[in-house]
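>>> let's see this in three dimensions:
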Amino acid sequence: MKNSAHVLIRLFLLALVPALAAGSDAPVIGIGHKHTIESPRLGENVDLVVHLPAGYGAGTQRYPVLLFLGSDARAKFTQAAGTLDCMTDAGQLPAFILVGLDLPRGNFVLVPQENPGGTASADRHLAALADEIVPFVDRTFRTNGYRILYGASNSGVFAVYALLSGKLPVQAYFASSPMLGWCPKLIREKTEAACAASDRARQFLFLIASDDDYERATNELPGFAELLRRRSPGWLQWKQATRTNEGHVPEMDVALGLRALFPDYNPPHALLTLAAMREHYATLSERYGFRLEVPESLLFDTGYSCATAGGLEEAQRLFEFGTKRYPASALLHAGLGFVHQKAGRRDAAIAALNKALQLEPTHGWASRMLAELQPPTR
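Purely as a prediction, here's the structure:
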């Protein structure tokens, strides 16, 4: 659990980095890059928008993936990218690769229908995801095999349908305002069949809607949730949130889903040593099935706290571990320089601060500490 004062200190230090020069026409924020792939399953080209986590290009780490249905809704996709970046920076969840699937013909192409042959379009999209899109993402980016599928409104009912079908290599599903009212009988039948299965891998479902949502969401969600509660399939962990006066597709759906999926990624109690941190994230790694590292933000906050409280030995241990795990982090190298400075190791402090400035030449905190250690000659 982070001390809020330490978070404010870190944000203050980051804020010292100068902004882009006035008048520059360079984009301040990059949302993602488009990739177009051929989809024989769909008989057309598919546009994907990919947002990579900070530091992706400088390392070798592999990442989980959030598959976002309907990235042509750019405002919502941008919000999801910002949510991932902010929550990762705050140490609330591991860094993710965000992959958006554009739906230029609208998201109704994902809705399974109850008439004969009515699931054909939804099934084609399931096959395209499983056989074409996920393999492309795995070939092109450093993924680790863990995936979340997010869908909202009509694509939300598709997310539920995909979970119940069991045909995707996905471990977690987020369904925001799922329009189950388009196919209530089909969803009930598939839910009964899926709940009876005993050989399915463990999966997670997050359901969210608002009390003033569309009727096709609000009328069917209670019955679907009650069926899950009654049948209680051992392979499924699920959580539900009902918001108040937020309309169709609540604006905090991605953040709340991630918190529900990773409730204790940010430890609920203080971890004051590197050994305790490594034990905590090793336990989480076993739970989720992929390696979870001690977050950069937690290493900095705890290391800085230890150093200012006089625990220089533990602080040095934390920052040395952090600079090895996150070699491109100017902040952690600056923190190591801070520890060496407080311990009176001038040469080691200068070396660490120079490394921080090599990585980030405008790093204000590192520059000021280095100026104190190397005053200008007269």
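
>>> CA only for contacts and neighbour counts going forward, please
Noted.

>>> the stretch 101-250 of the chain: strands as residue ranges?
In the stretch 101-250 of the chain, strands defined by DSSP state E, counting those that start in this stretch lie at 143-152, 172-176, 203-210, 236-243, listed in chain order.

>>> for the first one, packing partners?
Packing partners of strand 143-152 (3 or more C-alpha pairs under 8 Å, 6 or more residues apart in numbering; DSSP states H and E): strand 63-69, helix 154-165, strand 172-176.

>>> next, the second sequence, to be compared with the first:
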Amino acid sequence: MKKIFLLLLCFYLTNSFSQDSITIGSKHHVFSKALNEERNFWIYLPPDYDNKKFAPAKYPVVYLLDAENNFHSYTGIQHSLAKGPYAMIPQMIVVGITNTNRTLDLTPTESNRDAFYDKNKKIFKQSGGNKNFISFLETELRPYIDSHYRTSGYNILNGHSFGGLTAVNILLHHTKLFNAYTIIDPSLWWDNEIMIKKADSIFKNKDFDNRSIYLAMANKIKIPQDTTTDMARGIRKFEKLLGSKTPRNLRWAFKYYENEDHGTIPIPAEYDGLRFIFKDHLVQVKEAVENPSLVAQQYHKLSKTTGYVFLPSESYLDWMGNFCLEREKPESALAFFEMAKMYYSNSSNVFLRLGQCSEKKENKIQAQLFYEKALQLAPDNKKATTLLKNLNK
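Now for the predicted structure:
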């Protein structure tokens, strides 16, 4: 009898405490002709991406180098910053690129110079494949992502160390491949500071067409260097060039992280980099409730700063409109839902909300028209069906 009781207890506990997986992304791969190998990458999709309540939207994309090291942390940072009505950045797709031969892919020249030898021993056996890696990004991975996902056309590159070196190379020679760059403790010492020398001439003449870069430098006092040049000195030279050459239409910021070393800097720098790139994204909720036009003003400012047209998301406008309805501010709610209709005219949810606003204002005829439009766009919208039936009772 005791055994039967224990078996029943185990069965009860097993069925009482269910287990579900928490998934932050998915793994993918493509064969790269540019690199002559199969390459793996990980995809994070934002919360609204598959939300059937809202009309399908397009999203900016972050390309994350060294994904095996920072995919989990970066997607967590991005998710937190983009969450709710106080979002400081837009929801974004994150593409994490994992490594096969990191030094080969992320360095612009071969290590055949004195700077790469230590007591006649070659430090980097394979290097200088950055050109092919950039070709992979530009002609293979970017087109794949754009054709398989709803991308907006705004792209960010995040690179640390050799990844930061790659980001500088792309900024200088393939500027339009990305709209913004987070360059974290870049290895600008590489090949006797070759990228700094190139930047010196390129910064004089090039129009960077509203690109943004965030440059971060770690404290290296306790970190021994295994090259004949110095990482910190190279980064400071690059910062000085940015200040003295004032490259046209390049928005930039620099920060020295005194309490971080080369290994710990990525997380705080990634957070700060996103805040810098989208510094004009946040709209103050309480002020916007009283004056909905502030939203349009803020996004106009964000678009001007980034050189790219950004719009408030439907989920944000929906939240703001409902917030106003709950506080008996139907006029403000109507302004938010009208804004949503202007940007997302194929959304059934927008017309449902407009119908609810009309009901609040006791305009039943207008409410009926909105509910009917909501059902025309989505015949399976159960809430619109219920509201329409109740309206006609």
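
>>> TM-score for this pair?
The TM-score (TM-score structural alignment, normalised by the length of structure 1) is 0.74; 335 aligned residues with a C-alpha RMSD of 3.8 Å.

>>> can I get the strands of the stretch 101-250 of structure 1 in JSON lines including distance to Ala162 of structure 1 and mean neighbour count?
Written out in JSON lines, the entries for these read as follows (distance: least, C-alpha to C-alpha, whole Å; neighbours: other C-alpha atoms under 10 Å):
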{"stretch": "strand 143-152", "distance to Ala162 of structure 1": "9", "mean neighbour count": "21"}
{"stretch": "strand 172-176", "distance to Ala162 of structure 1": "9", "mean neighbour count": "28"}
{"stretch": "strand 203-210", "distance to Ala162 of structure 1": "11", "mean neighbour count": "22"}
{"stretch": "strand 236-243", "distance to Ala162 of structure 1": "14", "mean neighbour count": "16"}
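
>>> tell me which of those approaches Asp72 of structure 1 most closely.
With respect to Asp72 of structure 1, and counting by C-alpha to C-alpha, the nearest of those is strand 143-152 at 12.7 Å.

>>> got the angle for the closest one vs strand 172-176?
Note on geometry: by axes from the mean of the first three to the mean of the last three C-alpha atoms, to 10 degrees, strand 143-152 of structure 1 and strand 172-176 are set 20 degrees apart in direction.

>>> whatever residue of structure 1 lines up with His160 of structure 2: what's it in contact with?
In structure 1, His160 of structure 2 lines up with Ala152, judged by TM-score structural alignment. The contact partners of Ala152 of structure 1, by C-alpha atoms under 8 Å, 6 or more residues apart in numbering, come to 69, 175-178, 249.

>>> which of those residues does structure 2 keep?
With the contact criterion set to both residues aligned by TM-score structural alignment, their matches' C-alpha atoms under 8 Å, the contacts of Ala152 of structure 1 that also touch in structure 2 are 69, 175-178.

>>> could you work out the most separated pair of those residues?
The most widely separated members of the kept ones among the contacts of Ala152 of structure 1, counting by C-alpha to C-alpha, are Leu69 and Ser177 (13.5 Å).

>>> who has more neighbours, the two?
A side-by-side neighbour count of Leu69 of structure 1 and Ser177, using other C-alpha atoms under 10 Å, places Ser177 first with 30 against 25.

>>> which residue comes closest to that one once chain neighbours are left out?
Once flanking residues are discounted, Ser177 of structure 1 sits nearest to Ala209: 4.5 Å by C-alpha to C-alpha, 6 or more residues apart in numbering.

>>> the one you found -> structure 2?
Counting by TM-score structural alignment, Ala209 of structure 1 corresponds to Met217 in structure 2.

>>> surely that match is in contact with Ala253?
No - Met217 of structure 2 is beyond contact range of Ala253, at 11.3 Å (criterion: C-alpha atoms under 8 Å).

>>> closest to Pro94 of structure 1 out of the strands of the stretch 101-250 of structure 1?
When those are ranked by proximity to Pro94 of structure 1, the top entry is strand 143-152, at 11.4 Å, counting by C-alpha to C-alpha.

>>> so that closest one versus strand 203-210, what angle?
Between strand 143-152 of structure 1 and strand 203-210, the angle comes out at 30 degrees (the same axes, to 10 degrees).
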